[in-house]
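Participant: With the sequence up front, the predicted model follows.
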Amino acid sequence: MSIKYKLLLGLGFLLCMILLVGIIAIYDVSKMMRNTQRIIQDNYESLNYCNQMLQSVNDYPIDSVQVSLFQQTLEKEKHNCTEPGEAQAVKTVDSLFQFILAHPNQPSFYSQIRLAINRVYEINQLAISRKYHFAQQEARQIKFWFISIFLLMLLLSIGFIFWFTHTINKPFIQLQQAIRKIANKDYNVNLSMHRKDEFGKLAFDILYMASRLKEYENSNLAQIKTEKKRIEVLIQNFPDPLMVIDENQYIVFANDEALRVLNLEKSIIGSKLEKLIPENDILRDIFNHNISSCSVENSVLNICVDQKESYFEVKRIKVKGKFTEDDDESHMGEIIILKDITAYKKLDLAKTNFIATISHQLKTPVTSMLLSLKLMQEDREHLLNEDQMTLVRGMQDDCQSMLNILAEILKFTQLESGKIDVTLQRHSPPEILKYALHAVKLQADQKHIDIDVQLPDQLPDIMCDGEKTAWVLINLISNAIRYSREGSRIEIALQEKNQELIWKITDQGPGIAKQYLEKIFQHYFRVPQLQQEGTGLGLAISREFIEAQGGKIWAESELGVGSTFYFSLKIA
């Protein structure tokens, strides 16, 4: 029998029981109403007639009006005798009334008729009491039957609920377990349901689906293995060292080139990455001492391969995607590629050495030219006229500008070659500031710029490289002077905060757009709107110097108002 017919049968039975209870209730309520109506119509009217007759014979002697009323009432009572003995009592009342009519002045007849009327009254009162008790008994019986039927209905409903729940729940659990096994790719499902209802049909369909899925998986397993082998061959023949890591930090693939460069064995495939990092310096450098750190996307490693110094650019490609269409996009792993850039590195090193050599070679004749121009100015025997002095000053400015550019290029080549040394010592900030202000005094005086220095009463010493810190300070103040209008003001302030000393240089120049505030610290970058001389290396070198000392450098600016440059160094 199908579940549909089982439901119809159970609900139909409950509906029949409800109809039965309704019919019984209607019948009993109708019966009680009939009994109540009989009490009101018969006995109540008799009591009313007795009261009217008593009022008629209450006065002595009786007059003609009362006689007429008594006769009418007595006649009605004769036709309303419904109780045993009531007719005989009414007959007695009628006889006594006839005596009163014959002897109206006889007082004894009046007392006797009143007693007879009271007898009729008493018979009806007893009848009312008897019928009331009978109605109560019937009400108790109806209550008993109602409770019995209600309990029976309750038991049947509970039984039906338990039966239906068992009928539905048990196959549901079996089907749910089977579906979970299939979802976990376990297609050996056993559904022992010998039923002919919908659950039996559904179980048959699930078994059929499991068998087809099993066939599909077996048929695709060879194809999957083939594709996996193809991917392994592609990775193996990739020209650069390549390693694939899954989302749980397990090594999935690594070609022979990666194993050779990283000095690893083939057996590491399938191993947890965190177990290999402590034993391998190259992996530790790649992952920055922290597996979960993915902030470094590209970096350069210096690795000794086959007893030769080689350079590799590390590329960490984070892979995101979905395992199934219903899943959310999540981290699926990471691809590590080591690109051999040894040849490019050698060319870059040769370029750096060439620039350093040329810069150094140019510095000597430019210095000689400056010295010669100074001697010409100081020659007392051959005084120069005003036009000649203007030319000489122009040549001095050009030579000085050339020396500054050459100095910046030499500093930059030192940074690129990695030969820059930082010596951290205890220094007094006011002394460094005094040296820097002396170096830029002439430049500030030429533009009539006032430099306002704001120093706290007491300043702690700082740990820094004094020469390089002074160079950074001179570069920042020189830039502020260069880009400030004539007769303006530059503010320099120092502030102690969080065990650091913050240097602040504020100018009243044209300002820098927000999109360039980070780029100005890059090599060779120059703000497009500012048409001033320079190499674009000064701020880049300043950042390298400050960060090499463990500090930070940054800038804030507002167009049309000016710029403020900050750098911080640790307190000694």
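Facilitator: Noted; the coordinates are in hand.
Participant: switch to C-alpha atoms for all contacts and neighbour counts from now on
Facilitator: Fine.
Participant: Closest to the centroid, which residue in the chain?
Facilitator: Most central in the chain under CA atoms, centre = their mean is residue 328, positioned 13.5 Å from the mean C-alpha point.
Participant: which residue ranges form the helices in this protein?
Facilitator: 3-38, 44-56, 64-78, 86-102, 107-183, 198-236, 256-262, 273-276, 281-286, 342-378, 386-417, 429-446, 466-483, 538-548 (DSSP state H).
Participant: May I see the ones you listed organised as JSON lines, with mean neighbour count and distance to residue 500 added?
Facilitator: Listed next are these as JSON lines, based on neighbours: other CA atoms under 10 Å; distance: least, CA to CA, whole Å:
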{"stretch": "helix 3-38", "mean neighbour count": "13", "distance to residue 500": "80"}
{"stretch": "helix 44-56", "mean neighbour count": "19", "distance to residue 500": "112"}
{"stretch": "helix 64-78", "mean neighbour count": "16", "distance to residue 500": "123"}
{"stretch": "helix 86-102", "mean neighbour count": "17", "distance to residue 500": "123"}
{"stretch": "helix 107-183", "mean neighbour count": "15", "distance to residue 500": "60"}
{"stretch": "helix 198-236", "mean neighbour count": "14", "distance to residue 500": "50"}
{"stretch": "helix 256-262", "mean neighbour count": "18", "distance to residue 500": "41"}
{"stretch": "helix 273-276", "mean neighbour count": "14", "distance to residue 500": "36"}
{"stretch": "helix 281-286", "mean neighbour count": "17", "distance to residue 500": "30"}
{"stretch": "helix 342-378", "mean neighbour count": "15", "distance to residue 500": "35"}
{"stretch": "helix 386-417", "mean neighbour count": "16", "distance to residue 500": "25"}
{"stretch": "helix 429-446", "mean neighbour count": "15", "distance to residue 500": "12"}
{"stretch": "helix 466-483", "mean neighbour count": "20", "distance to residue 500": "14"}
{"stretch": "helix 538-548", "mean neighbour count": "21", "distance to residue 500": "13"}
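Participant: Can I get those helices in JSON lines including distance to residue 336?
Facilitator: Converted to JSON lines, these look like this (distance: least, CA to CA, whole Å):
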{"stretch": "helix 3-38", "distance to residue 336": "59"}
{"stretch": "helix 44-56", "distance to residue 336": "109"}
{"stretch": "helix 64-78", "distance to residue 336": "119"}
{"stretch": "helix 86-102", "distance to residue 336": "119"}
{"stretch": "helix 107-183", "distance to residue 336": "33"}
{"stretch": "helix 198-236", "distance to residue 336": "12"}
{"stretch": "helix 256-262", "distance to residue 336": "9"}
{"stretch": "helix 273-276", "distance to residue 336": "12"}
{"stretch": "helix 281-286", "distance to residue 336": "9"}
{"stretch": "helix 342-378", "distance to residue 336": "18"}
{"stretch": "helix 386-417", "distance to residue 336": "26"}
{"stretch": "helix 429-446", "distance to residue 336": "46"}
{"stretch": "helix 466-483", "distance to residue 336": "38"}
{"stretch": "helix 538-548", "distance to residue 336": "28"}
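Participant: here comes the other one, which I'd like you to weigh against the first:
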Amino acid sequence: MNLRSKILIGFGATLLLVVVVWVWAIYNLQQLGIASDAILRENYRSILAAENMIDTIERQDSASLLFLLGYHAEGLEQFRRNEAEFLQWLARAKDNITVEGEAAILEEIETEYLAFLTAFSQLRDRESAGGEEAAQTYYLEAVLPLFETVRDRSIALRELNQGAMVAASQRTQQIAGRAVWSTVGVGVIAVLLGLAFSFRLSRILVGPLHEMAAAADRIAEGDYDVELVVDSQDELADLAQRIMTMSYKLKTFHRLNVGQMIAEKRRSEAIIRSITDGVVVVDAEMKIVAVNPGAAHILRFGAHEAIGKHFFDVVENQHLYECMRMALTDERAPQLSDQEALLTLEEDEHVHYYHFDITPVKTESGRMLGVVLLLQDITKLKKLDQLKSEFVATASHELRTPLTGMAMSIGLLDESTQGKLTERESELLQAAQEDVARLRALVNDLLDLSKIESGRMEMEPEAITVDLLVTKALRPFHEQATQQNVALTAQIPDGLPSVQVDPTKIAWVLTNLIANALRYTDAGGEIRITADQAGERVAIAVTDTGAGIPLEYQSKIFDKFVQVKDKRAVGGSGLGLAISREIVNAHGGTIWVDSAPGEGSVFTFTVPAATDRPAEQSTGD
């Protein structure tokens, strides 16, 4: 017998027991319904008729008294109306004779009531013939006794049916009690039988499944020598046989691949060891699983001793640890600036610089396995950059004096030759003035950049409102924006905290961004300066509707001497955005651009918000 048949038989037996209980309960409910219907059919209607006959005969007696008091019309009308109602209820009672003795009482009521009607007619005659006193005497002697007789027999009819109703109710309760106990008994028997079937079925099904689960656990732990015995010819036996077959194949596969896995592991370790840069691999719990000699030398720990230990227990560098943890938490490489991705270490009184990259490692399903830390020694590049900066600073400083002399000489020559030069000579002199001015601006930018990179540019931070910064930065451009037909606006929200910055340097950043926006925005366009709070920082953005920045330039737009190739990019040194980035970085902020060709650009930078310091307010100068 297969497993499906066993399950169907077990559940079929249980369902049959439920049907038996259901049929028995319906039968008992029907018996209760029959008993209740009998009460209503046999007694309630007769009781209702008796009650109404009592009410109507009493109202007729009241009508008789009303007639005696002289209200003949009212009394007669009330008497006849209740007479019709009494006869109606009497007829209903005669149609519902169900109790022994009920017919005799109804016959007496009918006889006495007809006599009562006759007496009332004679009462009217006596009142007409003998006057009011004779009518009252006849009422007391004839009408009243008949009224009392009819009323008493009606009460007797009601009590007879009430007694029968009580007896029927008691019988119904007995039936209900028997129904409850019999249903409970049948239900208990059904439950016991159902439990017996269920336990038997569960033993048939669950026993082999437990054995298979235990075998699967052993296989998962690497023990492939499992043996299953199922005493049946159903699907469970087939499943057990397949598990044993799978175990045998896994055992064979394991033997074949263990050697390959060991070889691959050794090959990976050899590759990591051969990399000259430092490499550290950690798992999802930040425990080191692989490290090469380069990383061990850079971070100063033993490669073999570090395996299996927590990263922070081996490398006590808070910034590096936070970046690694961020990569694990966010499941992506952290977005770090060049300065943030720089690791500075001192060794033998020498400073070494390392650029680090952190790369998450995931499975194909997206589950995090760990992260890889790559450390690249950029000490030589850093020193070359320092030498270059020093050379640029020296050269720029040496060029400043002769350029100043050239500018003064050309200026004096221009003044002394007013009206004496030909048009061609004047054009050449004007071109010389522009070239010298451009060279002086380039030299000044190079000197500023050199000072910032070397840390020699002094910062004088103070608390100042963003509104005042933006107002000062916008002031020189209003006339130019009007001439170019470009809308220049600022939207600074109320309640924005002050910022802790060097006002001159940050105003220079804003001025440079606004000048660039004006250069690349056509007539009818718009330039908008906005600000918003971002945690403990304030983000300031310059948005334009200009030409936008090509994608190939966006990643290097803040590098030195980079200019977008455009007919409007004339006269710039290519250092403005580089200097802006260095100034923002010196304030502990970040600058970036969001742009799409033909859709304008948004340059945004962040600066620290001031805390509990009085801010300089705008004076309207």
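Facilitator: Yep, it's here. Being a predicted model, the structure only gives us computed values, none of them experimental.
Participant: What does the superposition give as a TM-score?
Facilitator: The TM-score (TM-score structural alignment, normalised by the length of the first structure) is 0.58; 430 aligned residues with a CA RMSD of 5.3 Å.
Participant: rewinding a little: could you point out which of the helices of the first structure sits nearest residue 512 of the first structure?
Facilitator: Counting by CA to CA, residue 512 of the first structure lies closest to helix 466-483 out of the helices of the first structure; the figure is 10.7 Å.
Participant: Which residues does the closest one contact?
Facilitator: With contact meaning CA atoms under 8 Å, 6 or more residues apart in numbering, helix 466-483 of the first structure is reached by 424-425, 427, 432-433, 435-437, 439-440, 443-444, 447, 449, 490, 505-507, 509-510, 532, 538-539, 542, 545-546, 565.
Participant: what angle do it and helix 429-446 make?
Facilitator: Calculated by axes from the mean of the first three to the mean of the last three CA atoms, to 10 degrees, helix 466-483 of the first structure forms an angle of 30 degrees with helix 429-446.
Participant: how far does helix 466-483 of the first structure sit from the chain's center?
Facilitator: 48 Å (CA atoms, centre = their mean, to the nearest Å).
Participant: mean per-residue distance, that helix to the second structure?
Facilitator: Its matched residues in the second structure lie on average 3.6 Å from helix 466-483 of the first structure after superposition (mean CA distance after the TM-score superposition for the first structure).
Participant: what angle separates that helix from helix 538-548?
Facilitator: Using the same axes, to 10 degrees, the direction of helix 466-483 of the first structure lies 150 degrees away from that of helix 538-548.
Participant: who's in contact with the closest residue to residue 240 of the second structure other than its chain neighbours?
Facilitator: Nearest residue to residue 240 of the second structure in three dimensions, chain neighbours excluded: residue 228, at 6.1 Å (CA to CA, 6 or more residues apart in numbering). With contacts defined as CA under 8 Å, 6+ apart, the neighbours of residue 228 of the second structure are 211, 212, 215, 240, 241, 244.
Participant: now, among those residues, which is nearest to residue 432 of the second structure?
Facilitator: Proximity of the contacts of residue 228 of the second structure to residue 432 of the second structure (CA to CA) peaks at residue 215, which lies at 92.0 Å.
Participant: Alignment lookup: residue 54 of the first structure to the second structure.
Facilitator: Matched to the second structure by TM-score structural alignment, residue 54 of the first structure sits unpaired.
Participant: wouldn't residue 54 of the first structure be in contact with residue 115 here?
Facilitator: No - counting by CA atoms under 8 Å, residue 54 of the first structure does not reach residue 115; the two are 9.6 Å apart.
Participant: mind listing what the residue nearest to the centre of the first structure touches?
Facilitator: residue 322.
Participant: Now do it against residue 138 of the first structure, distance only.
Facilitator: From residue 328 of the first structure across to residue 138 of the first structure, the span is 72 Å (CA to CA, to the nearest Å).
Participant: burial count for the closest residue to residue 571 of the first structure other than its chain neighbours?
Facilitator: The spatial neighbour of residue 571 of the first structure that comes closest, neighbours along the chain excluded (CA to CA, 6+ apart), is residue 462 at 4.3 Å. Using other CA atoms under 10 Å, residue 462 of the first structure is surrounded by 21 other residues.
Participant: what sits against residue 462 of the first structure?
Facilitator: Residue 462 of the first structure touches 425, 426, 427, 428, 429, 501, 569, 570, 571, 572, counting by CA under 8 Å, 6+ apart.
Participant: quick one: which two of those residues are the most distant?
Facilitator: 425 and 501 (14.9 Å).
Participant: Pick out whichever of the two has more residues nearby.
Facilitator: Between residue 425 of the first structure and residue 501, residue 501 has the larger neighbour count (other CA under 10 Å), namely 22 against 13.
Participant: so that one makes contact with residue 568?
Facilitator: Yes - counting by CA under 8 Å, residue 501 of the first structure does reach residue 568; the two are 5.5 Å apart.
Participant: Which residue range of the second structure does stretch 249-258 of the first structure align onto?
Facilitator: Counting by TM-score structural alignment, stretch 249-258 of the first structure corresponds to 286-295 in the second structure.
Participant: brain fart, stretch 127-134 of the first structure
Facilitator: Going by TM-score structural alignment: stretch 127-134 of the first structure matches no residues.
Participant: Pull the residues that contact the strand ranked longest in the first structure.
Facilitator: Under DSSP state E, the strand in the first structure containing the largest number of residues is strand 308-321. The contact list for strand 308-321 of the first structure (CA under 8 Å, 6+ apart) reads 286, 294, 296-304, 329-342, 345.
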